[in-house]
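Peer 1: got a predicted structure plus its sequence, pasted below:
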Amino acid sequence: MIRKAVIPAAGLGTRFLPATKSQPKEMLPIIDTPTIQYVVQEAVDSGIEDILIITGRGKRAIEDHFDRNVELEAKLEEKQDELLWNEMRRLSDMANIHYVRQRETNGLGDAIYYAKQHVGNEPFAVLLGDTIMDSVIPVTQQLIDTYEQYQSTVIAVETVPREKVNRYGIVGGTALSDTIMQLDALIEKPSIEAAPSTLAIAGRYILSPEIFTAIEQTGKGKGGEIQLTDAFQILLRRESIYAHRIEGERHDIGNKLDFLKTTVKFALKRKEFSAPFLKFLRATLAEYEGK
């Protein structure tokens, strides 16, 4: 049983400057909901209520978001806004959230190592704090189901265009089914020629505690940082690692274009303004096509 989740959220968010100079990129909203709230909700929907968020300097807004705001609650109660009052209380009660600060940005592998004391000697989920999954069955739950079958590390993957493999960690191995692969190769941002497949690591994991020993033995890799993909190569010598092809759509909020696309897609799902927003998009598109 997977009881704990870790959400790395310590990155500097330089691709979203100047917006991220004073706020974490994980707090950038998709309409009215911060990105990291979707991530925490996915963990909760997968049956996990013990969550450790790895933060860094300038990330205090994340803690404030999931904390109670008694003054705000009192104001909403005074205005008799029961819907928003309930939502604010739900935010602070949705999970047992803990925080630890990464002292310096030194890669995803290093960030996850900060969870060693919290998770102890048990498997745990990792959900990247700037990646939203849109799926019927939560992607983390999909990975948990696969972990329960194989009792070993499971990595979420998705197919990407071959010309884009050099942007991702890419895996290779032996297919066990339409959705499961036993891995024998993991390469961080390979060249097109060196890529073992077009299956890219998709920001969700179920990790065995052996990952911490592997991280300890991992040197700095691409970008001068401790890459989790490199740690997986060491872990692969000790235990089997499986890839699970996700059922759902991944939204990388760390990318500006994907952020815009995600906002549009999520807006079209909102009943209160989907129809007028779609009308606006069609009119705007017609205007641009007419130029």
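Peer 2: Cool, the structure landed.

Peer 1: only C-alpha atoms from now on, for both contacts and neighbour counts.
Peer 2: Fine.

Peer 1: name the SS class of I97, please.
Peer 2: On the three-state scheme (DSSP: H, G, I helix; E, B strand; the rest coil), I97 is labelled strand.

Peer 1: another one to put next to it:
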Amino acid sequence: MAGAPDSVRTAVLPIAGLGTRFLPATKAVPKEMLPVAGRPLVQYAVQEALDSGIERVVLVAAPGRDLALQHFARDRELEAALAARGRSRAQAEVRMLPTLGERLTAVEQAEPLGLGHAVGCATQAFGPGPYAVILPDDLVLGNVPCLRQLLDVHDQLGGTVLAVTSLPREELRKFGVVAPGVDDGTVVEVHGLVEKPAPGMEPSQLAVVGRYVLAPEVCAALPTLVPGAGGELQLTDAIAATIGATPVHAVRFEGRRFDCGNPAGMVAAGVAVTLADPSLSEVVATSVRALLSGMDGEQA
């Protein structure tokens, strides 16, 4: 009789991307440090990992990119300045950061060779897994952390678990797409994966988005990867290589996903976060309504 699945204690956050869609801002500021309603993307990802029960978070960063680690470091001078000015809410936010930072470590990705390579940099440093992976570009807002939902399925079924969402066919060429098997409406057996399929070759409309739980077998396959779609080492190729040998499932997660890898998604995420903040929601809602009303007037 098979034992219970190994607990997932480590999450990998790849943050080595160039952020070209946000230039010129990302010329000096790494994409993972761009703010959504005052907090950088990487902070949302770290918080989700820890809220999901993860014990260690590994940042996979480009050489010289240490701003994310600096963000979570203690800054006593700033704390004192905020206290002197009576900025208690900001002071509390800043004082909380080092408690997140205690769980962080970093490894270097010398070259941007793809997501499979980025995850491989972490597994080479910390062993065979299992691992969780969070892509900070994909911000998911909901009552239960997206990663926690995947971990719950992993605890029941073991193997590899992927977050998926249904997308229009014209958007699927940018994603890994699942070839589904048995589907109970939430959890889907994965019989195959196609990375960035050509139009008309999509096996379904279920796209893999930003959250993974990887079985040790996937981690073992990473060093054998050859360049795939886009000339990069694709994580989906490593996952696909294990299908049949280890269980692979996809989860239609609860929550709203924002693609913060592009400016429109970043703006939408900022609006959603501020509307959920009682101290900001009224003024933001009023501003958004005024903007939309003005647009309607211009189009009339």
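Peer 2: Received, thanks. Computed from a predicted structure; not experimentally measured.

Peer 1: got a TM-score for the two of them?
Peer 2: Scored against TM-score structural alignment, normalised by the length of structure 1, the superposed chains reach a TM-score of 0.95; 291 aligned residues with a C-alpha RMSD of 1.5 Å.

Peer 1: so how far is S88 of structure 2 from D259 of structure 2?
Peer 2: With distances taken as C-alpha to C-alpha, to the nearest Å, D259 of structure 2 is found 32 Å from S88 of structure 2.

Peer 1: in structure 1, what stretch matches stretch 228-239 of structure 2?
Peer 2: Aligned using TM-score structural alignment, stretch 228-239 of structure 2 spans residues 221-232 in structure 1.

Peer 1: so what touches that stretch?
Peer 2: With contact meaning C-alpha atoms under 8 Å, 6 or more residues apart in numbering, stretch 221-232 of structure 1 is reached by 106-110, 169, 186-188, 211, 214-215, 217-220.

Peer 1: which of these fall within strands?
Peer 2: Mapping the contacts of stretch 221-232 of structure 1 onto strands (DSSP state E) picks out 169, 186-188.

Peer 1: apart from its neighbours in sequence, what residue is nearest the residue nearest the centre of structure 2?
Peer 2: Taking C-alpha atoms, centre = their mean, the centroid of structure 2 lies closest to L135, which sits 2.5 Å from it. Here the nearest residue to L135 of structure 2 in space, its sequence neighbours aside, is G210; by C-alpha to C-alpha, 6 or more residues apart in numbering that works out to 4.7 Å.

Peer 1: hang on, the earlier thing: for the contacts of stretch 221-232 of structure 1, name the two members farthest from one another.
Peer 2: Distances among the contacts of stretch 221-232 of structure 1 were taken as C-alpha to C-alpha; the most separated pair is N106 and L186, at 19.9 Å.

Peer 1: more crowded one of those two?
Peer 2: The residue with more neighbours, out of N106 of structure 1 and L186, is L186; 25 against 17, by other C-alpha atoms under 10 Å.

Peer 1: so what corresponds to the more buried one in structure 2?
Peer 2: Aligned counterpart of L186 of structure 1 in structure 2: L193 (TM-score structural alignment).

Peer 1: how far away is its match from V251 of structure 2?
Peer 2: Per C-alpha to C-alpha, L193 of structure 2 is found 14 Å from V251 of structure 2.

Peer 1: re the thing from before, A strand includes the residue nearest to L135 of structure 2, no?
Peer 2: Yes - assessed by three-state DSSP, G210 of structure 2 belongs to a strand.

Peer 1: just give the number of residues close to it.
Peer 2: 20.

Peer 1: let me see the contact set for it.
Peer 2: Contacts for G210 of structure 2 (C-alpha under 8 Å, 6+ apart) come out as 133-138, 163.

Peer 1: try K189 of structure 1
Peer 2: Contacts for K189 of structure 1 (C-alpha under 8 Å, 6+ apart) come out as 165-170.

Peer 1: and it, how close does it get to Y242 of structure 1?
Peer 2: 19 Å.

Peer 1: name the nearest residue to V188 of structure 2, ignoring sequence neighbours.
Peer 2: Nearest non-adjacent residue to V188 of structure 2, counting by C-alpha to C-alpha, 6+ apart: A250, 5.0 Å away.

Peer 1: give the helix, strand or coil label for the aligned partner of the one you found in structure 1.
Peer 2: Under the alignment (TM-score structural alignment), A250 of structure 2 pairs with A243 in structure 1. Secondary structure, three-state DSSP: A243 of structure 1 is strand.

Peer 1: now do the buried residues in the lengthiest helix in structure 2.
Peer 2: What stands out as the longest helix in structure 2, according to DSSP state H, is helix 281-299. Applying a neighbour-count criterion of 16 or more other C-alpha atoms under 10 Å, one finds 281, 284 buried in helix 281-299 of structure 2.

Peer 1: about what we covered before: relative to P14 of structure 2, which of the contacts of G210 of structure 2 is nearest.
Peer 2: L135 (6.4 Å).

Peer 1: rewinding a little: ok, of the ones in strands among the contacts of stretch 221-232 of structure 1, which come out buried?
Peer 2: Counted by 16+ other C-alpha under 10 Å, those give 169, 186-188 as buried.
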